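Enquirer: Fold the following.
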Amino acid sequence: MADKFDAAIGKRLRQLRTERGLTQTQLGDMLDVSFQQIQKYEKGTNRIGSGRLWVISRLLNAPITYFFEDLEEVQQIAEPEPVGDGRLSRDSVQLARALNELADGEVKSQVAKLIKAIAKAEHS
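Expert: Here you go, the predicted structure:
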């Protein structure tokens, strides 16, 4: 799974590479890596090391700060807040897994509503 920051930096790399009219293969050749590695960088699957990022910025004639623009916005993307201390009981995990196994649709939606209603009534 791609880290949100690595994915954002990879997206900036893809934008810059295409603006410069380069293919993934061409950039890979310039860096002595495969085009598959460039794909992984651009998707955020593989993290770009600081030294490699500096070389890329020089090769593509862009300030290194280009890759970090708008990262404040990425940081502010809502992440689920942990409930309580962030740990779930074994029963909660088993219930979530069972709910997840239901096909998306009306039944799953109604079961989720039922669980929420029971929880709400219990806390009233």
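
Enquirer: can we go C-alpha only for contacts and neighbour counts from here?
Expert: Noted.

Enquirer: which outside residues touch stretch 63-75?
Expert: For stretch 63-75, contacts defined as Cα atoms under 8 Å, 6 or more residues apart in numbering pick out Lys4, Phe5, Ala8, Ile9, Arg12, Leu13, Leu53, Trp54, Ser57.

Enquirer: Okay, buried residues for that stretch please.
Expert: For stretch 63-75, the neighbour count (16 or more other Cα atoms under 10 Å) marks Phe67 as buried.

Enquirer: Also stretch 12-24?
Expert: Across stretch 12-24, burial judged by 16+ other Cα under 10 Å covers Arg12, Leu13, Arg14, Leu16, Arg17, Gln24.

Enquirer: And this one, please, so the two structures can be compared:
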Amino acid sequence: MKQTLVQTTRETDIAIGATIKILRKQAGLSQERLAAAIGVTFQQVQKYEKGTNRVAVSTLIAICHALGAEPMAVIGPVLGKAPAGQSLAVLHLHNRLADAEERLEAIKAIASGKLPVVSGADIAAAADLNGYFVTQ
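Expert: Have a look, this model is predicted:
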């Protein structure tokens, strides 16, 4: 079955966001530091990385400057071209590892009691904060 433009656009936004996340982690930057470098909130960076919000070309260039990467390093995987010295398989594995590490850090924070406890009413407001909260 042929995909619609909406489906392929959504997949492209997700793939670009995932690649930005990989490059950010490789650069050793937090979402907060990247956000400060490009003049947006860390929640906006989260939305870019999840593919929830589309990244404008001007923003992509700013992100690449902040990460010390070429724009083709972000766009290449979407076009089926990996950045120099990396295969697409390595990029995908790195992304899966980054997601697993993020989940592990959240679990550790929950286990150590370092995350705030919020009520059920606060959960909707916390959705943009990646859902890392413990409910009562």
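
Enquirer: neighbours of the equivalent of Tyr48 of the second structure over in the first structure, just the number please.
Expert: Correspondence of Tyr48 of the second structure to the first structure, assessed by TM-score structural alignment: Tyr41. If you count neighbours by other Cα atoms under 10 Å, Tyr41 of the first structure ends up with 22.

Enquirer: residues contacting Tyr41 of the first structure?
Expert: Tyr41 of the first structure makes contact with Asp6, Ala7, Gly10, Leu13, Arg47, Ile48, according to Cα under 8 Å, 6+ apart.

Enquirer: which position in the second structure aligns with the third one?
Expert: Gly10 of the first structure maps onto Gly17 of the second structure when the alignment is built from TM-score structural alignment.

Enquirer: pretty sure its match is touching Lys50, no?
Expert: Yes - if you go by Cα atoms under 8 Å, Gly17 of the second structure and Lys50 touch, sitting 5.6 Å apart.

Enquirer: So if I had to pick from the two, which one is more boxed in?
Expert: It is Gly17, of Gly17 of the second structure and Lys50, that has more neighbours when counted by other Cα under 10 Å, with 24 against 19.

Enquirer: Toward the C-terminus, what is the element adjacent to whichever strand or helix holds the more buried one?
Expert: Using DSSP states H and E, Gly17 of the second structure sits within helix 5-27. Next in sequence after helix 5-27 of the second structure, counting helices and strands by DSSP H and E, comes helix 31-38.

Enquirer: what angle separates that next one from helix 5-27?
Expert: 100 degrees (axes from the mean of the first three to the mean of the last three Cα atoms, to 10 degrees).

Enquirer: What is the subsequent helix or strand relative to helix 31-38 of the second structure?
Expert: Per DSSP H and E, the first helix or strand lying C-terminal to helix 31-38 of the second structure is helix 42-50.

Enquirer: mean deviation of that next one from the first structure?
Expert: After superposition onto the first structure, helix 42-50 of the second structure sits on average 0.3 Å from its aligned residues (mean Cα distance after the TM-score superposition for the first structure).

Enquirer: Next, the angle helix 5-27 makes with that helix.
Expert: Calculated by the same axes, to 10 degrees, helix 42-50 of the second structure forms an angle of 120 degrees with helix 5-27.
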